[in-house]
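> Just the structure for this:
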Amino acid sequence: MSQNIPSVILGFPRIGENRELKVTLESYWAKKVDENTLEESASKLRQTHWGIQSNIALASSNDFSFYDGMLDMIELLGAIPERFADIANPRARYFAMARGDENHTALSMLKWFNTNYHYLVPELGEGMVFAPDTTKLKALYKESLAHRRVPKIQLVGPLTFLALSDRGYEANRGLLNALLVAYGEVLKTVASWGSELYVQFDEPILALDPSSERLQDAKKSYDYLASTPGIKSFVATYFAASTEATEVLLQTPLWGIALDFVHGEENLASLPSIAKSDKVLIAGVIDGRNVWACDLGERLEFLNQLATKLPRERIYPSTSCSLLHLPYSVAPEAKIPLEVKPWLAFAKEKVKELEILSKRFAGVKLGAEEMEWERLNLENAQKRRDSKLTQNRGDHSTAKIALQEAKPRTTPFKERIALQERRFKLPPLPTTTIGSFPQDKEVRALRLAYKKGEITQDIYEEGMRAHIKACIEFQEEAGFDVLVHGEFERTDMVEYFGELLEGALITQNGWVQSYGSRCVKPPVIYGDVSRPKEMTLSWSRYAQSLTSRLMKGMLTGPVTILNWSFVRDDIPRSEVCAQIALAIKEEIRDLEEAGIAIIQVDEAAFKEGYPLKKAQRAAYEEFALKSFWIATSSVKDETQIHTHMCYSVFDDIITTILAMDADVITIETARAGNRLLEAFKKVNYDKQIGPGIYDIHSPRIPSVEEMKRQILALFEVIDPKQIWVNPDCGLKTRGWSETKASLQNLIQATQEVRAGL
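Sure thing, here's the model as predicted:
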């Protein structure tokens, strides 16, 4: 297919088909390979990914990153925080900002809108001076040109960059003029590189009910940036509709605008205005966030409907967003049920869908291979609709009734906590961890041998019990008050449950980048969800038998399983969530009957499921809250329910967190200090809370004094009587030596602070 047939990919995964980037990065960090090896591996990945997109008219030259695209923007704009200025080596500085080092804490991390991808938060002080450096950008552009393509340069837009920075949009607004000058310098440099230049500005922030002030800034920004001679620039909004922003952007010199018609059908309202303009519409019709193969016939019909509203030549079919949020390819998957596999399309297959769809839309004849691909696509779309797997195998009324009747625990928290305190007899500032402990090579080798059939289940379980025993012995020796079993049997907090729940499947190689080298394999929920057998009971029972101390039962909550899975799109997400909640409820019942007195139901992804539009949030909030209640509210008063939430801005959901009615919540705050806790202070949060006092995403070992300062700082916003002391997240990805040292320091710091109470 000619590259001249209009089509756009808004971004491609960078981790590699077999997580090559992860392997090389971690070897580099461990000083096992040098910088040349790192660069060679990255270059091979880029060449492969550009090759996959070779028939796409516009694909990005710089969507690859060694860690995070926002961090790359920080470097490009020269927005390096002053505290990293002492690091002369650019590569070392880059990874210090990402991961921290012995002298520097890393930049904070937050979730990229309502996804499970983490971005690094720019630190923009009032006196920030931008010093653009296009060296890396130019190298990537030149490398992609060598692949004989028309490259598209992809940048995080200035409004989104400001809004996602540490102080937020309003506080940073005074920097807009200086920031635009920096962007302008980048564009002027880019304009000197060639004659056919395209720049994609990602501005998903404009889908978040933008204020009139922000819309004015959008007009100002793109009046300036889109006027750069020699560059065809377009703004991409995604994850929701952006009708208000579209009206404003159409009044600027932009070449085009990219709209998400998968997750923002309301964008159809913008078609009359687009038709009156001279802008190209980059139509996001291939879902970049879910793994279901599109129905090419239905998508072509949709595009043809668009073409009745504006000229066909001004419509570029596209992905709804970057394909970063998808696994690499379905093709190598050998264990997906044969009936289900043809229903799926990962990043590589989405590119093929877009190629064929664009060719059909342009009226270009398909080749024989493409015609067969199209035929199978249409056939499989019908088979999925007709399949018994999707035709209400279970009684959907059970989930609907459960949602209707869901309520929180009937006994007020103050009465429950009094019963729990008498039962547990914990000291002030009780200590615990979030759940997982390091999974070293021995653990991973044991699991791999079991999956390959090289060892029996008995040998596998015996090995896992040995790791659990050693983990419990360490926690007892260190002095923890509430123990965990370490979760050695779990590859991932969601993947583990996806393997055990009916109606879900786990891929062999469906890895998706979460941050840096960290990847997850989201379950694919294709049918009705149920719990055919116990999932954690035997492991928790064994762990509790080894100690007289309190042992937490560890579960992943229904909302997090939903939000960190690829979910079927043929019934409401609310029903899927309720089905999962009923399964978790059964597991909680069995844990409680087995004598597990503290049960943690992690809702790490509760916040990220919120729709970007305020008008749509109440419906999500209702079913998410009720699903948590379905799972947890039937326990006895003296059973303590914990939950955990990852890096989020909690201000706008704090009343919902209160309504969840968990007895204890642990949250990631180590990188953000007390800023995230202010929301809890404002509502006089009366339940117990464990703000993480050290950052587990960094290999550095905080000292006792540093941790003491962290604990004492918490007292400024939270009553010491409410505080638990813990790391800010699970420890699975850390090494044992740093973990033991850090946790021993945590215990010593807690004991010294206790002595002063």
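
> Only C-alpha atoms from now on, for both contacts and neighbour counts.
Noted.

> Now do the same contact list for the nearest residue to L175 once chain neighbours are set aside.
Closest residue in space to L175, ignoring its immediate chain neighbours: E126 at 7.3 Å, by C-alpha to C-alpha, 6 or more residues apart in numbering. Listed by C-alpha atoms under 8 Å, 6 or more residues apart in numbering, the contact partners of E126 are 172, 174-175.

> from those, which single one is nearest Q513?
Set against Q513, the nearest of those by C-alpha to C-alpha is N172 (29.0 Å).

> Let me see the contact set for the residue lying closest to the closest one once chain neighbours are set aside.
Leaving aside its chain neighbours, N172 sits nearest to L162 (6.2 Å; criterion: C-alpha to C-alpha, 6+ apart). L162 is in contact with 168-169, 172-173, 176, counting by C-alpha under 8 Å, 6+ apart.

> Here is the second sequence; please produce its structure so I can put it next to the first one:
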Amino acid sequence: MVQSTVLGYPRVGTNRAAKKATEGYWAGKVTEQELQDAHKAIRKERWETLKEAGVDFIPSGGEYTLYDSLLDHSFNFGVIPQRFVDQKLSDVDTYFAMGRGHQDRAKGIDVAANEMGKFFDSNYHIVKVDHTADQEFTLKRNQALEEYEEAKALGIETRPVLFGPVTYLSLVRKARDAPADFKPIALLDKLLPIYVEVLESLKKAGAKEVQLDEQILVTDQGEALAAEFKKAYAELAKVGLPITLTTAYGRVGKSIEFIKDLPISTLHIDLDREPKQLDAVIAAIKPTKINLELGLISGRNIWKNDLNASKALAEKAVAELGSDRVRVGTSSSLLHTPLTIAVENKLTPEQLSWLSFAKEKAGEVTALAAALNGKESAAFEQNAKDIAARREFERTSDSAVRDRVAAITPEQLKRKAEFPVRREAQKAKLNLPKFPTTTIGSFPQTKEIRVARAKFGKGELTKEQYETAMEDEIKSVVAIQNRLGLDLLVHGEPERNDMVQYFGEQLTGFIFTQLGWVQSYGTRYVRPPIVVSDVSRPAPMTVRWSAYAQSVSEKPMKGMLTGPVTILNWSFPRADISKEVQSKQLALALRDEVVDLAEAGIRAIQVDEPAIREGLPLRREDWDAYLTWAVDSFRLSTSGVENDVQVHSHFCYSDFGDIFPHIQRLDADVISIEASKADLKLLDIFKQHGYSNEIGPGVYDIHSPRVPSEQEIKDRLKAFAEVIPADLLIVNPDCGLKTRAWKETEESLTNLVNAAKWARENLQ
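Okay, here's the model as predicted:
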């Protein structure tokens, strides 16, 4: 019998229950017991949903988290850097401090968070805890066992999940003071006994098998770790608990040559992203006893699965291996999708017929398994009709937009002059001091802003009343920036609900959910727009607000846009045309906006592209094609203006050493980058490559509520100036300030401005 599986499930909870409980705890409104009870209720709901759907292998354990799963593993394995131990906080507060920092001046507590990074090529963030060369491990908490027994008490059999040991050590961070040649994978021998201890406890508790996620196998790095995989799994197999080794987000490639020899019971592969790998994998494992788990239902997108196409792929595997050796499931965890379409009541019936969220995908998995077992349901017939209708809608999309993309010329990708010429024109126009200060764009989104936006959406405020409220907020934000002494101002973005959704709502070709929340990190959730047809800009999107802000300021104002690659990567894209075509459609729409901003008198325009590095394919051989169209999309967006318009771009979590030449090819006049949260490690890249345009390495971490000291910022500016010419340096935070409170924002920016004034006098 073909069985069904889901690798992971959203943990936001109904009505974002997880966010409310966790943020309530941080605010002191929820006790630790109430926090734990709330999350326990969410886990129960998740397990029961999957059981009711008929899923055979239901995940538990390490795929659920209060904040981040990789952080959980580090904490559970006793990897707690000394600076957190020294604070003498409770376990739960230590855990949260590791993820988001902790500052309590009355108690003398001030500790910065661990570094964050993107999880492979997704928009989910992981917390990368420092590991030292002499790191020791201990099983501080057996989360996998606890949650397996928690589910079992409810009468639900689950498959416990952990990061595989090789992927875990490949994702964590090397401590900055560790020897240059140290890599965390060297700790494998020390870590394996902890995994053995966990697996032995699960076997004793009655677990039927365990799921070890080894996504590193879909990268080039994974192919170089054959010896480590062989060592790890030879040791883990001794426990006698069947192991399902899962891969996701790409193809296993040449790694199948050693995977086939590992002592595992089942191998999971992603056939949504990489369907062409099926034949090679079947050929490799057919002579072995390894079962094959087919990731056919997308865990990354929200389109209804073509069940007949998936069935055909699965039947190929069944024909070669037999039904007892084949399972069907999601391509990855469903973490990246919203909970259910059942709560969406503003989408049309036609639109809903295109979509499948986590709960519906679980149903697709079980329907597919049933069909392969000879019990095909009526759902298949309806599915075929829905897929055909969707294809017809795609076929009749806006041809004029595609014609405009086809007519793009090389000249449209170039500024009118090279950077040195542009820079002189921009200096004369902007008249900024040395070490100019600015922010990345957004300012705190207060309760009052959110209430006004909600009332406007409900029709309780007229358009005029809403716009007056936003103008008042902009005027206030401009006044605050002037009082603090910032040099290049922003309007604060009070009118924006989200940096991608805001633009999608004003472009053709998008639809939006009401409750389609997806976790980005911690308690930060987003509602990704859905690209359903060709994209164009009917009217200006930001000019009205930036022009108003400039009208109430004598200092220059920076216009703020989200770039085409980021809009695309942080939306659910179409599946019928390439990402390149979709990105260039967005770029043309944004090009029109950039030109309109410049014509309205905005002389600095920031086009954020934090997702360029995130979207980089996991295999190096796929890089060039992606980077060519991604960089071209940015240049297409920004090259329609005169030399005296200063073009900025911003990057978050961009470990872009390997693609630095492409960052240079963007030809932005100014780039700002997340640097402080990465402990200034990007400085090494600039030492190696240099950078000729202006740059703003972030001087403090905005993802933490802690306020950086003035001296801390001075020290960072001094470090930057040792690598980058002082006259090229901009002073800014790591990222936007939307999620921060006003008190900490003003205190932090005061210290930033004072440090910049010091730098003007003391750094050359």
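
> L562 of the first structure and T115 of the first structure: what is the separation?
In this view, L562 of the first structure and T115 of the first structure are 12 Å apart by C-alpha to C-alpha, to the nearest Å.

> quick revisit: residue in the second structure paired with the residue nearest to N172 of the first structure?
Using TM-score structural alignment, the equivalent of L162 of the first structure in the second structure is L169.

> quick revisit: quick check: the gap between the residue nearest to N172 of the first structure and G510 of the first structure.
From L162 of the first structure to G510 of the first structure the distance is 33 Å (C-alpha to C-alpha).

> how about the helices of the stretch 501-650 of the first structure, start to end?
537-545, 558-563, 573-593, 614-632 (DSSP state H, counting those that start in this stretch).

> picking up where we left off before, so which of the contacts of E126 of the first structure are in helices?
N172 (DSSP state H).

> In the second structure, what residue corresponds to S329 of the first structure?
Match for S329 of the first structure (TM-score structural alignment): T340.

> Check E738 of the first structure too.
Match for E738 of the first structure (TM-score structural alignment): E744.

> quick one: what helix or strand has that match in it?
helix 742-762 (DSSP states H and E).

> Could you name the helices and strands sitting against that helix?
Packing partners of helix 742-762 of the second structure (3 or more C-alpha pairs under 8 Å, 6 or more residues apart in numbering; DSSP states H and E): helix 463-484, helix 710-721.

> Which one of the ones you listed lies nearest to F96 of the second structure?
When these are compared (using C-alpha to C-alpha), the closest one is helix 710-721, at 22.5 Å.

> OK, contacts around Y117 of the first structure?
111, 325, 513-515 are the contacts of Y117 of the first structure under C-alpha under 8 Å, 6+ apart.

> next one: K584 of the second structure
405, 564, 629, 633, 636.

> Switch the residues you listed over to TSV; also include neighbour count.
Converted to TSV, the contacts of K584 of the second structure look like this (neighbours: other C-alpha atoms under 10 Å):
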residue	neighbour count
V405	18
P564	31
W629	17
S633	27
L636	27
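
> What is the nearest of those residues to L352 of the second structure?
P564 (25.9 Å).

> coming back round to it: can you count the residues close to the match of E738 of the first structure?
E744 of the second structure has 15 neighbouring residues, counting by other C-alpha atoms under 10 Å.
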